[in-house]
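Enquirer: My questions concern the predicted model and sequence given below.
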Amino acid sequence: MSSGLFNIARSALLTHQTALQTISQNVANAETPGYSRQEAVVLASTPVRLPFGSVGTGVSVSTIIRKRDALLDDSFRSANTLSGDATLRRDLLSQIEAVFGEPSESGLANALDQFWNSWSDLSASPDGLAARAVVQQRGRQLGQLFNAYDTQLTTIRSQTLERLDNTVERINALALQLAELNVRIVSAESGGNTANDLRDLRDLRLDELAKVAGTRVMAQPDGSVSVLIGNSTLIHGDTATPLSVWRETPNPLPATPLTDVPVRIQLGTATDRLAPIAGELSAMVDVINTELPGTRGRLDAMAVAVVNDVNTLHRGGFTFSGATIPGTTAGNFFDPGTVTAPVRAASMTLQAAIVNDLSKIAASGNVNGPTDNAIAQRISSLRSLEDTVSWTAPNGSTETGSFSGFFRGLVTRLGIQTATVSDQATVAEGLVTQADFRRQSASGVNTDEELVHMLRVQQSYQAAAKIIKVAEDMLDTLISLA
């Protein structure tokens, strides 16, 4: 009888010792990212059947479970995917919006006003060199501003492309780590145990992957997980298929390289575009393929309209050298570009003759009238003409407007987009916070609860120790009676 008591007490001591170790592990990792609270599951040992009935044989730890809810994980990752997309999209659109910085005294709207004003001033003194010098300066500044905007857009594109490449590399690295974790977890759990710490590490990597790539997770019976990106399998068992970023070559190839060559994400050896994509990956691809080309296209349309309209009117004017009459037919004011290198915001500049000789700036529309101001007035009046700028989007829709109206529409569109996606990012971040709170309530460590649990287990441990003392006294009594 005493030996049975010893065995029961021994099992109780070992069981509660394991429970205390589990609680200590929880307390030690209360602030460890991705750690899930663990719990020792205690079961009564198999009883011994005797003629008068069953007699208990003690207690044991059947397993140590990880407190984790797969549905809460899916909810958190879905919210994290939306947050990753909206937050990064907001940041990138804010960078594009900051390029123009409107309203501003140094922005394009003001530069256009000053340019038209300089022609108006020239019409007031059509034979003056000082007014022509101002026209030349304002024209040069206008072209330089278009050039600077295009350069900044190109810089944002280059930085976003670099970030996209780095993100794809990170996704591939995470995929390899997850495939390796699959192997380790399947191996560790082959004997019926649960690899809690490895599963925590895998879930932490899955959380990160969901934010950057918008992946979906499917648990497998052997303990591994399959990960889907878009409608394709990124990870299955011990196999991870790498992603790659491809620049799409236009067909036919243009005479000059395109600044905004679109990109596509490919999976493995597949040549088709990976779709759909989500998370930060989606934000970067959309900005590179849609937002930046759209903004640059509108900017180019403005530059082309300014160059063509001013040049057309300017070529209809006449320039005069001293008192020589009749005058000479004027040339272009801006460089008109070539067939293979057409005018764009990046290349907008004054015609070389205008740069070198102020007298080449035409104000007169009368070959015999050096004091005529018809051309200067007509160019100045371009500011108020409607439908001077036109841009056709890839979907076929056309945007038109005056110079000031079209640019105002460009800036307003960017502002509305940025504000909208900023609101979406705020909502998404709130959803992430809520989803994380719900998940932490199920799997997070509450140190106060753990300490209360520790006191209960400690009391049970001390009670088991007292059983040993009682069994020892009973054994001594039996021996003394012998």
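Expert: On my side now, so go ahead.
Enquirer: From now on I want contacts and neighbour counts done on CA atoms only, so please keep to that.
Expert: Will do.
Enquirer: What is the neighbour count of Ile468?
Expert: Neighbour count for Ile468, taken as other Cα atoms under 10 Å: 20.
Enquirer: Over to it. Which of the three states is it?
Expert: State at Ile468, reduced to three classes by DSSP: H, G, I helix; E, B strand; the rest coil: helix.
Enquirer: hold the first one in mind and look at this next one:
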Amino acid sequence: MSGIISTGLSGLLASQSSLSTISHNIANVNTEGYSRQRVELSASLPQFTGGGYVGQGVDVATVTRSYDQFISNQLSSSTSAFGESNTLSTLASQVDNITSNEATGLSTGLKSFFSAANGVANDPTSLSARQVMLTEASSLSQQFNRLSSQFDSIRNQVNGQMQSTVDDINSLAKNIAELNGKIAVVATNSLYSQPPNDLLDQRDALINKLAEKISVTAIPQQNGSIDLVIGKGQSLVSGTSTAKLSLVGSANDPSHKDVLLDGHNIGKDINGGELSGAIKFRDQILDPAQQQLGLVAAGFTVQFNALHTTGFDLNGNAGTNMFSLGASALNVPVIANPSNVGSITATYDPLTSGQLAPSDYNLSYDGSNFSLKRLSDNTVTTFAGPPPTTIAGPGFSISTGATVAANDSFLIRPTFNAAQTMTTLITDPTKIAAAGTTGGAGSPITGDNTVALGLANLENKPILSGGRSTFNSAYGQLVSQVGALTSSAKVSSSAQEALLNQAKQSRESLAGVNLDEEAANMLKYQQSYQAAAKVVSIASSLFDTLIGAINR
């Protein structure tokens, strides 16, 4: 009878395990990252008798989870791709809204200013016309400042977002490493020798969350742990150890954040995820937009001042600079490497300002020659040394000091901050130099509008981009470039979202909990449990009958 009872009990235990697993599935139907589990049953080894092999019941072999490595990898990569494209699209839309909006853009301000300049050209002695021109000049400077300030605000937002993302990455990596340790203990302990399904699900869910932040590649290890690498093979998680990401302002520009992994700059190696989207937005949209805006501000200021200073004001005095770019109307910002020995100065060149490019430059000296690298495309131009010497840059001139030594380097920024620093210098309407001739100080030719006409005609003169763009069309290039990149980012985001939804659906079809299916299985194992219990009851009754027969 013991054989029948043990066989029935094995059925009871198997059905109980199945019902417990089904209950676990139902309880976790809404748990993110949970994979449906199933009890795997196997027939117990039969017992040989003279009449053949008699079965000994059922064993619970293991509890498996519905999992597919390919689908998991597909979900991770799709999550990273969408995180990157969605971040890029969201941030790009902010710049697009600012630059293309008539109320916040630059086109209206430029048109209003040149309309006021035409007013002075039509009536050069009118103080009211002159005052309108000064008012529009001040408004134009402020509009450049506002646009640059809005770009700076977005930059601060991006830096804050990048810091938050880096913090999340470090936290997730630490949690994954901790789970690696727990899983490895189970995998290497012969007392368990069964997969810790819930721990594996938790780790997969964390890896997927990490993939939202940065693209990762998972490398399974024999002890059950998973190593994670980012970028170009840099290790983020290795067993229970983790590397640490950090953000540090660059030496030349504290607002430009470099991504470091244990002290090594890996910003250019990062791909996928929200962090990559933020970096691409900064490098491909925000920085070029600010450079292009600065190009318009610098080109406008230099050309307008160059013409204005050739004229004479209402009092017969020589014209002065109307606009300034910071401390000086002509000085180009230069940032020296902290280890430099010598120094340089750079100034805008009105004769070549049309060659200005929306880019920073790096000037370095190797002891024999100077190298001027345009950082937007890494084009290098070489100039013979030694210092002191004058170097003719594209739109600006560089004067190197006599103490410049080998390995000295300088960051030259002719356009990046130009819009931010632009100001209007003239506040007295009589100081507008509209005339081209004068009879001497205090004796202007009041009806002369030669210079005023030239100033007004600057609106339609192709000065920038090597003589191919007017000020307005140069700004239009900024608007169109940002608009095209924003549109492309939106299309990419929509496409990646569709692929992500497909990957989620594939995982849900494989690993998701179906309540109808679980309810049907529950009824099946309920009946199985009841049948096994009946077997035990019958075996007990037979045993009682046997004992009773013996006692007689």
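Expert: That came through fine. On a predicted model such as this, the values are computed, not experimentally measured, just so you know.
Enquirer: shouldn't Leu93 of the first structure be in contact with Ile416?
Expert: No: counting by Cα atoms under 8 Å, Leu93 of the first structure sits too far from Ile416 to count as a contact (10.3 Å).
Enquirer: So for those two, which sits in the more crowded spot?
Expert: Set Leu93 of the first structure next to Ile416 and count neighbours by other Cα under 10 Å: Leu93 wins out with 22 against 11.
Enquirer: Name the secondary structure element that contains that one.
Expert: Using DSSP states H and E, the element containing Leu93 of the first structure is helix 70-100.
Enquirer: with the second structure superposed, average distance for that helix?
Expert: Here the mean offset of helix 70-100 of the first structure against the second structure after fitting is 0.8 Å, by mean Cα distance after the TM-score superposition for the first structure.
Enquirer: list the helices and strands that helix packs on?
Expert: helix 129-188, helix 196-213, helix 279-286, helix 403-443 (3 or more Cα pairs under 8 Å, 6 or more residues apart in numbering; DSSP states H and E).
Enquirer: Report the buried residues of it.
Expert: Residues of helix 70-100 of the first structure classed as buried: 72-97, 99-100 (neighbour count, 16 or more other Cα atoms under 10 Å).
Enquirer: Who are the contact partners of His301 of the first structure?
Expert: For residue 301 of the first structure the amino acid is Ala, not His. Counting by Cα atoms under 8 Å, 6 or more residues apart in numbering, Ala301 of the first structure makes contact with 344, 389-391.
Enquirer: try Thr87 of the first structure
Expert: 421-422, 425.
Enquirer: Out of the helices and strands packed on helix 70-100 of the first structure, which one sits most buried?
Expert: Stretch with highest mean neighbour count among these: helix 279-286 (a mean of 23; mean count of other Cα atoms under 10 Å).
Enquirer: Give the aligned range of it in the second structure.
Expert: Taken onto the second structure by TM-score structural alignment, helix 279-286 of the first structure occupies residues 273-280 there.
Enquirer: wait, what's in contact with Leu91 of the second structure?
Expert: Residues in contact with Leu91 of the second structure (Cα under 8 Å, 6+ apart) are 278, 281.
Enquirer: got it, and Val183 of the first structure?
Expert: With contact taken as Cα under 8 Å, 6+ apart, Val183 of the first structure is in contact with 224, 237-238.
Enquirer: would CSV of those residues with neighbour count and secondary structure be doable?
Expert: Listed next are the contacts of Val183 of the first structure as CSV, based on neighbours: other Cα atoms under 10 Å; DSSP: H, G, I helix; E, B strand; the rest coil:
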residue, neighbour count, secondary structure
Ser224, 22, coil
Gly237, 19, coil
Asp238, 19, coil
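Enquirer: now Ser6 of the second structure: how far from Asp516 of the second structure?
Expert: In this structure, Ser6 of the second structure and Asp516 of the second structure are 33 Å apart, going by Cα to Cα, to the nearest Å.
Enquirer: what's the answer for Ala533 of the second structure, then?
Expert: For Ala533 of the second structure, the distance to Asp516 of the second structure - Cα to Cα - is 26 Å.
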